[in-house]
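Asks: pasting the sequence and the predicted coordinates here, then a few questions.
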Amino acid sequence: MAILGSIIKNAIDVRDALVSETTPIEAQEEVLKKLLETAKNTAFGKYYGFKKILESEHVTTSFAKTVPFFDYHKMRSQWWNRVEEGLEDITWPGKPSYFALSSGTTGKTSKRIPVTDEMIDAIRNTGIKQVGALSNFDLPADFFEKEIMMLGSSTDLTKRDEFLEGEISGISASNIPFWFQGYYKPGEEIAKIDDWDTRVQTIAERAKEWDIGALSGIPSWMELMLKEVIKYHNAETIHDVWPNLQVYTSGGVAFQPYEKSFKKLLSKPVTVIDTYLASEGFIAYQQRPDTTAMKLVTDNGIYFEFVPFKPDYINEDGSLKQDAPVISIAEVEKDQDYVLVMSTVSGAWRYLIGDTIAFTDVEKAEIKITGRTKFFLNVVGSQLSVNKMDVALRELEQEFDIEIPEFTLAAVKIKDDFYHHWYLGTEGAIDEETLAEALDNALKSANKNYKVARSKALKGVKVTVVSPSVFHEWSGKNKKKGGQVKMERVMKEEKFKEWEAFVKELKNE
């Protein structure tokens, strides 16, 4: 019997039973008041009158009316540039210890997002809550004695002026609690290797030294790592190398597009648990097994607001119009797409993270990620969200028995007509015209606005099939392999031309 595992499992069960939670609405009101109280004497807090907001009868309403929406570029140009210069008490008391580098899914230039000690604590506390939630997943006691492979970005953080900087997964891994370090793989030495290919090769070489019970990381890069480990050991599946692998904690993007190809790397089922960790904070995690939705973290350093996701409220660059209506968690409705707005213990205020979400259970505050504001394709009224795109592609996978883990598209104009040109990452040998017709039909079924657009100005769908590896190479060329890097799903015309030239160049090599 796994004695240590039983002790740990029982401790988690007891802790989970003892934790009494306030309602999400109450928790959010307390978080906002604490944020405002803590930051009232900062430059930002004085400028926007946090003291006066705290004295108002309805703090949430007063806050929304007083402080404008910020995206990264506005926050940096007006406030965070002074934080970077080393000034204190700008948007949060003191100075941040870190800056999280986030190129996100668009552009080559990294964003530099402040990460305070309070945010490090918040991320760690949510991580502990997530571990506590494992008691809900009916895992055997010996699972809690196994090691966890965390495939993030390098923990070898860069010193820039007085700050350390790196991707949030690397910053988080460099702050792992001492009691967890014995379980953490690939370990500090390998995690510091900056070059992705070298790090993965080293993991493959050392893989059989570890008894991995759980994986954690972005699906696309995790899948590549597992393939390298399998290839290096001439194995059939990853369970030939790590026979006790039972859990995969996915994050960064939706797991569903990768599910079919991921399962081919396994010889037995694993429990998939979704998480939502961004450079701006640990936003949500899956708390129970009978759903794929994630519980919004409402009591730990982040205050959330929600803007209904409608074209009238979104600027062309994906930012919010200042007169867009906003609601608190007390007013949200099930199955409605919202733009997520955050205020945090890192000094982000009414900050547009760029994601859209929908509540699957309002009372439990459970959500799913539905897309990105920049990846909303609304040329000629098609109103296609990433969520609708994923639904259509899952239908194609089932119809043709193929995997399509990666894709991108753009609205292109041929002569005087608009088309949606899709690049699908798949090894399936299906005729492109057949795929285009099936995709078009699936999108019509998934989205009534798309169906209307197709009967008018949107003339058709074009499909080009490429290997999924092309998408990984594109990420490597434009940003960096591994870590938090995600593929842009919808491209503007100029970026799409670069993409097409890149694909053509690869074919000619």
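Replies: Thanks, I have the structure now.

Asks: all contacts plus neighbour counts: C-alpha atoms, from now on.
Replies: Fine.

Asks: and the contacts of the helix or strand where Val341 lies?
Replies: Using DSSP states H and E, Val341 sits in strand 337-344. With contact meaning CA atoms under 8 Å, 6 or more residues apart in numbering, strand 337-344 is reached by 35, 119, 280-281, 301-309, 348-359, 370, 373.

Asks: let's see it at 7 Å
Replies: Strand 337-344 is contacted from outside by 301-309, 349-353, 355-358, using CA atoms under 7 Å, 6 or more residues apart in numbering.

Asks: among those, which are in strands?
Replies: 302-308, 351-353, 355-358 (DSSP state E).

Asks: mind giving me the ChimeraX select for these, buried ones only?
Replies: If you want just the buried ones from those in ChimeraX, going by 16 or more other CA atoms under 10 Å, the selection is:
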select :302,303,304,305,306,307,308,351,352,353,355,356,357,358
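
Asks: taking the ones in strands among the contacts of strand 337-344 together, which two end up most distant?
Replies: With CA to CA as the measure, no two of the ones in strands among the contacts of strand 337-344 lie farther apart than Ile302 and Pro308, at 19.4 Å.

Asks: related to what we said a few turns ago, ok, and for the strand holding Val341, which residues are buried?
Replies: Per 16+ other CA under 10 Å, strand 337-344 contains these buried residues: 337-344.

Asks: gap between the spatially most central residue of the chain and Phe178?
Replies: By CA atoms, centre = their mean, the chain has its centre lying nearest to Gly252, at 2.6 Å. Note on Gly252: its distance to Phe178, by CA to CA, to the nearest Å, is 25 Å.

Asks: what do you get for Lys364?
Replies: Distance, Lys364 to Phe178, by CA to CA: 32 Å.

Asks: put this beside the first:
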Amino acid sequence: MTIVNSIFTWFMKKRMHQIELFIKYPHDVQDELFRNLLSGARNTEWGKKYDYNSIHNQQQFKERVPIQTYESLAPYIERMLKGEQQILWGTEIKWFAKSSGTTNDRSKFIPVSPESLEECHFKGGKDMLSIYCNNRPNAQIFNGKSLALGGSHQVNQVAGDIYFGDLSAVLIKNLPFWAEFYRTPDMSITLMDNYEEKIERMAMATKDVNVTNISGVPTWTVVLAKRLMEVTGKSHLLEIWPNLELYIHGAVKFTPYREQFKKLIPSSDMYYLETYNASEGFFGIQDQSNSEEMLLMLDYGIFYEFLPMENFEDENPKTLGLHEVELNKNYALIISTNGGLWRYMIGDTIKFTSLSPYRIQITGRTKHFINAFGEELIVDNAERALTKACSETGAIIRDYTACPIYFQENEAGGHEWIIEFEQHPDNIEKFVDIMDNTLREVNSDYDAKRFKDMALRRPLVHVAKEGTFYNWLKNRGKLGGQHKVPRLANERKYVDEILTMN
């Protein structure tokens, strides 16, 4: 197996040269990609509607094609689900990724073309390992198995040879045969719908396997790890998998889970690698071991635009190109892809932490914020405040959500939080004060509204009993995969539902 590991790591490192090219020539790469995307769709119904043949530059593209949401593209996608082709993209589309986002209760079906499979999703998967092998020359991950804690949706046939499933199910169904050899458990368990049964089956199937790397959402990885320790009687994962060296995570901010993982995997050599992957595309990979930034991947068949959040509500908002962005400003991400999404707002917000190369951090969602009183509280603010409060009170957070408390008669408004702790703070009132003061430090709008409690009073925090969020997701049929708890909401729906269970 050592020879096989050497061959694979050598192959992965070869990709680093191409990554270095788009780092060195980011705008040239994006310009060429933009032209290729237009060429790939010029004879489609969409391409003819907007006359892609006569678009010669990015400015014409922005002026002619409006910014899209899923709702605006849905009529086209519904026809594609029935088997119609040449609608949004020029090659045949047989696969659709059923999105399980948190901001919309209605499912979304994202077209997955052959190009987006090979040049985006699979390429991103290989690049994760390429970057890891480049950063850790003595990596031994190919001497064992990869445990992928993927989605829980089976692949479903729509009509003829048209199929949909959770993105991980679509990817697994299209992987080359040799990739299955390095995965565990087998596909029959990986794609199970019943997530509780799936966790049990995964634990039993992998407890005696040489697992060297794990990929999955932190929430569900913790659930699996705890079950593994219960069935084996071990105190941490390295007693079960002594050769475990890499954890690949994404979908939610890792900061609240970091202390839990230090207990689950008590090793200073454990490598944590964050990715930014969604049904719509693969966008970023953490390329430095000592940083929480992610390298924006510029050669995956995705053309990027960035909408400043201060212009988000404008009637015809102006987007910026890669060459126009600034550091530490909040942008909504707009993409055009080789899967047929055009000027599509995916709902995420990001900020740039570096412009050479272009590195980013996810700051939240365009719908996941609280701005009931002009405070403009985003997920990034919340995560920083909670991290500091945990650090100073010995707490570890399992999950949380928050929403506004609206004005009532002569009372000021406020924010209502529900927090489920893995390890409770030594003093909950101290925890709330630190959280509140940190929010004031990192968000001047919040600070202004908190002045003498005139518009915002001190946060109201409910400590949730163990299992509250798990049971809430279960009741909504949202266990597993990319399903996650909405962190911030501008309305009270989620908090009111969860409070009835606590």
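Replies: Okay, I see it. This one's a predicted model, so the numbers in the text were calculated from it and none came from an experiment.

Asks: could you export the buried residues of strand 337-344 of the first structure as TSV, including distance to Met225 of the first structure?
Replies: Listed next are those as TSV, based on distance: CA to CA, whole Å:
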residue	distance to Met225 of the first structure
Asp337	33
Tyr338	34
Val339	33
Leu340	31
Val341	33
Met342	33
Ser343	35
Thr344	33
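
Asks: so how far is Tyr271 of the second structure from Ala251 of the second structure?
Replies: Counting by CA to CA, the separation of Ala251 of the second structure from Tyr271 of the second structure is 18 Å.

Asks: before we move on, what about Pro111 of the second structure?
Replies: To Tyr271 of the second structure, Pro111 of the second structure is 33 Å away according to CA to CA.

Asks: more neighbours: those two, which one.
Replies: Between Pro111 of the second structure and Tyr271, counted using other CA atoms under 10 Å, Pro111 has the larger neighbour count: 25 against 16.

Asks: what secondary structure does whichever residue in the first structure pairs up with the more buried one sit in?
Replies: Structural alignment (TM-score structural alignment) places Pro111 of the second structure against Pro114 in the first structure. With DSSP: H, G, I helix; E, B strand; the rest coil as the basis, Pro114 of the first structure sits in strand.

Asks: what is the burial count for the closest residue to Pro114 of the first structure other than its chain neighbours?
Replies: Counting by CA to CA, 6 or more residues apart in numbering, the nearest residue to Pro114 of the first structure once its immediate chain neighbours are dropped is Phe99, at 4.5 Å. Phe99 of the first structure has 24 neighbours, counted by other CA under 10 Å.

Asks: what's the answer for Asp314 of the second structure, then?
Replies: Asp314 of the second structure has 9 nearby residues by other CA under 10 Å.

Asks: any idea which helix or strand carries it?
Replies: Assigned by DSSP H and E, Asp314 of the second structure falls outside every helix and strand.

Asks: secondary structure class for Phe418 of the first structure?
Replies: strand.

Asks: err, Thr408 of the first structure, not the other one
Replies: Three-state call for Thr408 of the first structure (three-state DSSP): strand.

Asks: what's it aligned with over in the second structure?
Replies: Aligned partner of Thr408 of the first structure by TM-score structural alignment: Thr401.

Asks: quick one on the thing from earlier: how far away is the closest residue to the residue nearest to the centre of the first structure other than its chain neighbours from Lys480 of the first structure?
Replies: Nearest residue to Gly252 of the first structure in three dimensions, chain neighbours excluded: Ile218, at 5.6 Å (CA to CA, 6+ apart). When distance is defined by CA to CA, Ile218 of the first structure is 14 Å away from Lys480 of the first structure.

Asks: hang on, Lys226 of the second structure in a strand?
Replies: No: applying three-state DSSP, one finds Lys226 of the second structure to be helix, outside a strand.

Asks: just to revisit the earlier point, pretty sure the residue nearest to Pro114 of the first structure sits in a strand.
Replies: Yes: assignment of Phe99 of the first structure by three-state DSSP places it within a strand.
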